[in-house]
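>>> Quick one: sequence and predicted model below, then my questions.
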Amino acid sequence: MSMSDLKARDLMKTKITSVRPDEKVAAVDLLMVRKSLGGVPILQYETDKLVGIVTQRDMMLSRFRTSIAGMTVENLMTKNPITVSPDVSIKELLGLMLSHRIERLPVIDNGKLVGIIEPDSILKAVYQTISSDPKI
């Protein structure tokens, strides 16, 4: 498989830790630290629809607020994050990530979160692709 053949489905992680909008910022921060997560998708209760994403950067910035006690991730998350379908090319998804300065890209199929693309999953796929090329 060449680099230009790579799609979101080839790069995405499918084991996703997600949280609900009403979870406390402190609890989600602890979860992210314990699981070494750079970000977590926020899913709506009734539908499991992606409604937001919260990142380590969001958590770091929240520490400078005067009162985060009792605050929920709904107040902190990026609402309606940029997403891609599983068939989006690596070129297109990298373009989105660079132009919007984001490190996590949720993958949505038929309205459901099916994966997430993160920097390490991209690096792994790139490494595997160039490692199998005898010219490199």
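Ah, there it is.
>>> hey, let's count contacts and neighbours off CA atoms from now on
Fine.
>>> hang on, Gln56 packs against Pro41?
No. Here Gln56 lies out of contact with Pro41, judged by C-alpha atoms under 8 Å, at a distance of 12.0 Å.
>>> Show me which helix runs longest in this protein.
helix 119-131 (DSSP state H).
>>> Next, the buried residues of that one.
Residues Ile122, Ala125 are the ones in helix 119-131 that count as buried (16 or more other C-alpha atoms under 10 Å).
>>> ranges for the helices of the chain?
Here the chain has its helices, by DSSP H, at 8-11, 25-34, 56-62, 90-100, 119-131.
>>> Quick one: distance of stretch 45-57 to the chain centre.
10 Å (C-alpha atoms, centre = their mean, to the nearest Å).
>>> From one end of it to the other, what's the distance?
The separation between the terminal residues of stretch 45-57, taken as C-alpha to C-alpha, to the nearest Å, is 25 Å.
>>> swap in stretch 8-23?
Across its full length, stretch 8-23 reaches 29 Å between end residues, using C-alpha to C-alpha.
>>> quick revisit: who wins for proximity to Ala69 among the helices of the chain?
Judged by C-alpha to C-alpha, the one of the helices of the chain that comes nearest to Ala69 is helix 25-34, at 7.8 Å.
>>> this is the other structure I want to compare:
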Amino acid sequence: MSKKISSLMHREVCLVGLDDTAQSVEAQMVAKGLSWVPVANADGVVLGVISSADLLRLHAEGKPIQKVSAWQLCTYKPLTVRPDATLGEVASLMVAMNIHHVVVAEGTHIKGVVSSLDFVRTFVP
């Protein structure tokens, strides 16, 4: 677990904007096979994340997804770690915070993303 999180992260990141509708976010997630996406402002600074669970909750509440903006749906202040953080450090933080998604960044520049499923995949040949 001393390997760096950068060895596990996905470098190609699909960002959504604060004003994107939940409908467009959901469409992007489905089209790209994603279970979550970071939400960024116009400068590309990640402010939150939207997961498939957030979208399911929105549907269950019966709210019109074409009228709900990403900023209204996202979980703010996602766990953000540096690319040189170790897998052990990140895994411990994820467990302690009971979260499944991590943004990897240097300062405000996003470098990649990691999910709990990425950790699981390290054990599957």
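Arrived safely, thanks for sending. In this text the structure is predicted, and so the values were computed from the model without any measurement.
>>> With both chains overlaid, what TM-score comes out?
Here the TM-score for the pair of chains, by TM-score structural alignment, normalised by the length of structure 2, is 0.90; 124 aligned residues with a C-alpha RMSD of 1.6 Å.
>>> ok so, going back, using TSV, lay out the helices of structure 1 together with distance to Ala69 of structure 1.
Converted to TSV, these look like this (distance: least, C-alpha to C-alpha, whole Å):
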stretch	distance to Ala69 of structure 1
helix 8-11	37
helix 25-34	8
helix 56-62	10
helix 90-100	30
helix 119-131	31
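>>> what's the closest of these to Thr72 of structure 1?
helix 25-34 (5.1 Å).
>>> Of Gln56 and Pro41 of structure 1, which one has the most company?
Relative neighbour count places Pro41 above the other of Gln56 of structure 1 and Pro41, with 25 against 16, counting by other C-alpha atoms under 10 Å.
>>> quick one: what's aligned to that one in structure 2?
By TM-score structural alignment, Pro41 of structure 1 lines up with Pro38 in structure 2.
>>> pretty sure that match contacts Ile50?
Yes. Distance between Pro38 of structure 2 and Ile50: 6.4 Å, which falls inside the contact criterion (C-alpha under 8 Å).
>>> For stretch 80-89 of structure 2, grab the matching residue range in structure 1.
Per TM-score structural alignment, the counterpart of stretch 80-89 of structure 2 in structure 1 is residues 83-92.
>>> Can you give me the end-to-end span of that stretch?
Taking C-alpha to C-alpha, stretch 83-92 of structure 1 runs 12 Å from one end to the other.
>>> Give me the residues contacting it.
The set of residues external to stretch 83-92 of structure 1 that reach it, using C-alpha atoms under 8 Å, 6 or more residues apart in numbering, is 3-9, 93, 105-109.
>>> now do stretch 108-124 of structure 2
Everything outside stretch 108-124 of structure 2 that qualifies as a contact, by C-alpha under 8 Å, 6+ apart, is 6, 8-13, 44-46, 83, 100-105.
>>> Can you turn the buried subset of the residues you listed into a selection I can paste into ChimeraX?
With 16+ other C-alpha under 10 Å as the criterion, this ChimeraX line picks the buried residues out of the contacts of stretch 108-124 of structure 2:
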select :6,8,9,10,45,46,83,100,101,102,103,104,105
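>>> and Val51 of structure 1, what pairs with it in structure 2?
Match for Val51 of structure 1 (TM-score structural alignment): Leu47.
>>> Is that match in contact with Asn41, as I believe?
Yes. Using C-alpha under 8 Å, Leu47 of structure 2 makes contact with Asn41 at a distance of 7.0 Å.
>>> All set, thanks.
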